[in-house]
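Colleague: Below are the sequence and a predicted model for it; my questions follow.
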Amino acid sequence: MSYEFMRRALLVVAASGVAGALLSCWLVHMGWSLMGDAVSHAVLPGVVIAALIGIPFAVGALVAALVAVTLIGAVRESGTVREDAAMGIVFTALFSLGLVLIARFPSQQDLHSILFGSVLGVRDSDLVQVLAVSAFTVIVLLVFRRDLIMLAFDRLHAHTMGLRTRALTGLLLATLATATVAGVQSVGVILVVATLIIPGATAQLVADTMRGTMILAVVVALVGGVTGLYAGYYADLPPGPVVVLAQAVIFTAAQLFAPRRGVIPRAAAGARARRSGMMAA
């Protein structure tokens, strides 16, 4: 922590981790994992164009993410293809456009830092952008928490209760765009989807309520982020992939040992039930 670049990196990892963790609770519960993957890849051309014309990368990434969400909705509403196909078409097309732009202007962008993040090279301006979009994501998710939870658990009931489900869905997609923008700086375009999925998936294995899931997801993101950042620094490895690996290790532990949903406790409970049945017989 005596190095300024490490302090900036820690702030970026913490801010983007909290934003992604909170959103991941909804993405996992609503089955929107592929949507997160689509938007995370689709921001690549926006980041490249922003660098080429000299504007903040967050602006370009956010515009690209919103364009991707709009295109996915348009293709889906046309009724010609299914939603998963629409997402696959849009994100691969936009991601390919980004790669073409990088190939066309090789001296303007570092492909490795875009794809896998450059959290140790964060500048003050980058830090401000990440903190701003992360704060927006967290504030929106907390302020509209009750309505979004009702939307996630029962969309029809939310509609009958008078909630504007279409507007809430759009708001959730907007937070997906901003959370993606925050995560790109720390883990890159390719790996940001992991930070939008792993914390929520891990927390759902342990918690029984949405409130508990949100708290545990934030804990997973922060522990994995800080651990990955320090491990990457001392092992001389890129921090972004190490952060994702650290979160994946936590998920694996929860998958194996979660009290009610873990593989080992369920196997033990099944064995006890079989023994009880045999004794009763």
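Modeller: Arrived safely.
Colleague: Please make it C-alpha for all contacts and neighbour counts, starting now.
Modeller: Fine.
Colleague: what's near enough to touch the closest residue in space to Ala248 that isn't next to it in sequence?
Modeller: Distances taken as Cα to Cα, 6 or more residues apart in numbering place Ile198 nearest to Ala248, at 6.9 Å, with adjacent residues excluded. For Ile198, the contacting residues are Ser24, Gln247, Ala248, Phe251, by Cα atoms under 8 Å, 6 or more residues apart in numbering.
Colleague: go again using 7 Å as the cut-off
Modeller: Gln247, Ala248, Phe251 (Cα atoms under 7 Å, 6 or more residues apart in numbering).
Colleague: Same check on Met150?
Modeller: With Cα under 7 Å, 6+ apart, Met150 has these contacts: Ala158.
Colleague: Wait, Pro238 touches Gly232, no?
Modeller: Yes - the pair Pro238 / Gly232 is scored as a contact, 5.8 Å apart, by Cα atoms under 7 Å.
Colleague: Settle it for me: which of these two has more neighbours?
Modeller: Pro238 (20 against 17; other Cα atoms under 10 Å).
Colleague: gap between the more buried one and Ser118?
Modeller: Distance, Pro238 to Ser118, by Cα to Cα, to the nearest Å: 8 Å.
Colleague: next one: Val243
Modeller: 12 Å.
Colleague: The two - which one has more neighbours?
Modeller: Neighbour count, other Cα under 10 Å: between Val243 and Ser118, Val243 has more, with 29 against 20.
Colleague: Distance check, Leu71 against Leu99.
Modeller: 19 Å.
Colleague: ugh, typo on my part, it should be Val206
Modeller: 39 Å.
Colleague: out of those two, which sits in the busier spot?
Modeller: Val206 (19 against 15).
Colleague: Include secondary structure and distance to Ser186 when you put the contacts of Ile198 into CSV, please.
Modeller: Formatted as CSV, the contacts of Ile198 follow (DSSP: H, G, I helix; E, B strand; the rest coil; distance: Cα to Cα, whole Å):
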residue, secondary structure, distance to Ser186
Gln247, helix, 14
Ala248, helix, 16
Phe251, helix, 20
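Colleague: If you rank the residues you listed by neighbours, which is first?
Modeller: Neighbour counts for these peak at Gln247, which has 25 neighbours (criterion: other Cα under 10 Å).
Colleague: Need the residue closest to the centroid of the protein.
Modeller: The chain has Leu196 as the residue nearest its centroid, 1.6 Å off, counting by Cα atoms, centre = their mean.
Colleague: ok, Pro199 - contacts?
Modeller: Going by Cα under 7 Å, 6+ apart, Pro199 touches Ala21, Ser24, Ala217, Val220, Ala221.
Colleague: what about versus this one:
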Amino acid sequence: MNSIISWITEPFIYPFMQNALLTALVVAIICAVLSCYLILKGWALMGDAISHAVLPGIVLAYLAGLPLSVGAFGSGLFCSLSVGYLKENSRIKEDTVMGIVFSGMFAIGLVMFTKVETEQHLTHILFGNLLGVSTSELIQTLIVSAIILFVILLKRKDFLLYCFDPSHTRVIGASPRLLHYTLLILLALTIVTAMQVVGVILVVAMLISPGITAYMLTKRFDRMLIIATIISISTSIFGTIISFHIDGATGPCIILLQAALFLLVLIYTKLKMHQQS
């Protein structure tokens, strides 16, 4: 028993691991909450599009001497607005537009990154650098996450109605367009915040896995939020601990645990359906 407790607590003797855990927990909460809305709205690919599209903004922010998060947010917002404009002003379907925009912006970002000499490591941007989070970055994450969570809680009923039935949203006096772009802005902010945990490649998994796993376990949205949050927090904690002991990348360890949990829940639901039939 003592060895298990020691295995869990040993990593957090070090200050950098304490910062990593706190950052992972904060990001896990906002990703879990937002993932439930993304699942209901069917915006999994939108999260993927924005996460890949932040790379050009990161390079431009570095060249301009601005915080990388500012460039990433601006680039992600530009991607989401471009998708909306192209969808409304062409006959191309939304998923096709997203595929074109995010792959094009990601390619531009890679070309820019290879041509500009920076102190940034590409692997840290692509796969995250949770163990390198400083105290100032942790405070920044706390502030941004608090803003995101506040807006979601303030407009939670409107967002829920918009995800289910945008037409009815207009009937009750809310603006579907305003809710649409507010949700996109929150998504872009969340991706920028989660980027330092799992990187631009894996951030979409952190935005989808908790929500879809919870969705399979319950039909009530309030329970879905609770289950998704528990899944996201627990996998973040144990993913961080496991990465310390195996000397592996923290972000991928978290995502692997979430994927494994999803598979277990999928098997459980299939067996349950089989028994009921």
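Modeller: Structure received. Being a predicted model, the structure only gives us computed values, none of them experimental.
Colleague: about what we covered before: what lines up with the residue nearest to Ala248 of the first structure in the second structure?
Modeller: Aligning on TM-score structural alignment places Ile198 of the first structure opposite Ser209 in the second structure.
Colleague: Which of the helices or strands spans that match?
Modeller: helix 176-217 (DSSP states H and E).
Colleague: what separates that helix from the chain centre, distance-wise?
Modeller: 4 Å (Cα atoms, centre = their mean, to the nearest Å).
Colleague: Return the angle between stretch directions for the next helix or strand along the chain from it and helix 176-217.
Modeller: Note on helix 176-217 of the second structure: by DSSP H and E, the next helix or strand toward the C-terminus is helix 221-246. Interaxial angle, helix 221-246 of the second structure versus helix 176-217 (axes from the mean of the first three to the mean of the last three Cα atoms, to 10 degrees): 70 degrees.
Colleague: And the helix holding Ser209 of the second structure against the first structure, how far off on average?
Modeller: Its matched residues in the first structure lie on average 0.6 Å from helix 176-217 of the second structure after superposition (mean Cα distance after the TM-score superposition for the first structure).
Colleague: Helices of the second structure, start to end?
Modeller: Remark: helices assigned in the second structure by DSSP state H are 2-9, 15-41, 44-53, 55-64, 68-88, 94-115, 122-127, 135-154, 156-164, 166-171, 176-217, 221-246, 250-276.
Colleague: Need the counterpart of Ala20 of the second structure in the first structure.
Modeller: The alignment partner of Ala20 of the second structure in the first structure, by TM-score structural alignment, is Ala9.
Colleague: Leu77 of the second structure too?
Modeller: Per TM-score structural alignment, Leu77 of the second structure is aligned with Leu66.
Colleague: for that match, what are its contacts?
Modeller: Per Cα under 7 Å, 6+ apart, neighbours of Leu66 of the first structure: Ala177.
Colleague: Next: Met214 of the first structure.
Modeller: Leu22, Cys25.
Colleague: Per the alignment, it pairs with which residue of the second structure?
Modeller: So Met214 of the first structure corresponds to Leu225, using TM-score structural alignment.
Colleague: Kindly report the same for Ala50 of the first structure.
Modeller: Ala50 of the first structure maps onto Ala61 in the second structure, by TM-score structural alignment.
Colleague: Now do its match against Ser75 of the second structure, distance only.
Modeller: 10 Å.
Colleague: And Ala260 of the second structure, by the same measure?
Modeller: For Ala260 of the second structure, the distance to Ser75 of the second structure - Cα to Cα - is 32 Å.
Colleague: neighbour count winner among those two?
Modeller: A count of neighbours by other Cα under 10 Å puts Ser75 above the other of Ala260 of the second structure and Ser75, at 25 against 13.
Colleague: And that one, how close does it get to Ala188 of the second structure?
Modeller: Applying Cα to Cα to Ser75 of the second structure and Ala188 of the second structure gives a distance of 9 Å.
Colleague: wait, doesn't Met195 of the second structure sit right on Gly128?
Modeller: Yes - counting by Cα under 7 Å, Gly128 is a contact partner of Met195 of the second structure at 6.1 Å.
Colleague: List the contacts of the aligned residue in the first structure for Ser35 of the second structure.
Modeller: Aligning on TM-score structural alignment places Ser35 of the second structure opposite Ser24 in the first structure. Residues near Ser24 of the first structure by Cα under 7 Å, 6+ apart: Leu196, Ile197, Pro199, Gly200.
Colleague: likewise Gly239 of the second structure?
Modeller: Taking Cα under 7 Å, 6+ apart as the test, what Gly239 of the second structure contacts is Thr250, Cys253, Ile254, Leu257.
Colleague: show me the contacts for the residue lying closest to Val59 of the first structure once chain neighbours are set aside.
Modeller: Nearest non-adjacent residue to Val59 of the first structure, counting by Cα to Cα, 6+ apart: Ala50, 7.2 Å away. Contacts for Ala50 of the first structure (Cα under 7 Å, 6+ apart) come out as Pro56, Phe57, Gly60.
Colleague: separation between the residue nearest to the first one when sequence neighbours are not counted and Val187 of the first structure?
Modeller: Once flanking residues are discounted, Pro56 of the first structure sits nearest to Ala50: 6.2 Å by Cα to Cα, 6+ apart. As judged by Cα to Cα, Ala50 of the first structure and Val187 of the first structure stand 18 Å apart.
Colleague: Repeat that for Met161 of the first structure.
Modeller: 40 Å.
Colleague: Same question for Val249 of the first structure.
Modeller: 16 Å.
Colleague: Save the contacts of Ser24 of the first structure as a markdown table, and put in distance to Gly228 of the first structure too.
Modeller: A markdown table is the format used below for the contacts of Ser24 of the first structure (distance: Cα to Cα, whole Å):
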| residue | distance to Gly228 of the first structure |
| --- | --- |
| Leu196 | 16 |
| Ile197 | 17 |
| Pro199 | 14 |
| Gly200 | 18 |
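Colleague: Nearest to Arg123 of the first structure, out of those residues: which one, please.
Modeller: Leu196 (23.5 Å; Cα to Cα).
Colleague: That closest one reaches Leu22, doesn't it?
Modeller: No - using Cα under 7 Å, Leu196 of the first structure is not in contact with Leu22; the gap is 8.5 Å.
Colleague: Now for the two: what residues contact both?
Modeller: In contact with both Leu196 of the first structure and Leu22: no residue, using Cα under 7 Å, 6+ apart.
Colleague: what about the counterpart of Leu171 of the first structure in the second structure, distance to Ser90 of the second structure?
Modeller: Under the alignment (TM-score structural alignment), Leu171 of the first structure pairs with Thr182 of the second structure. Distance of Thr182 of the second structure to Ser90 of the second structure, given as Cα to Cα: 23 Å.
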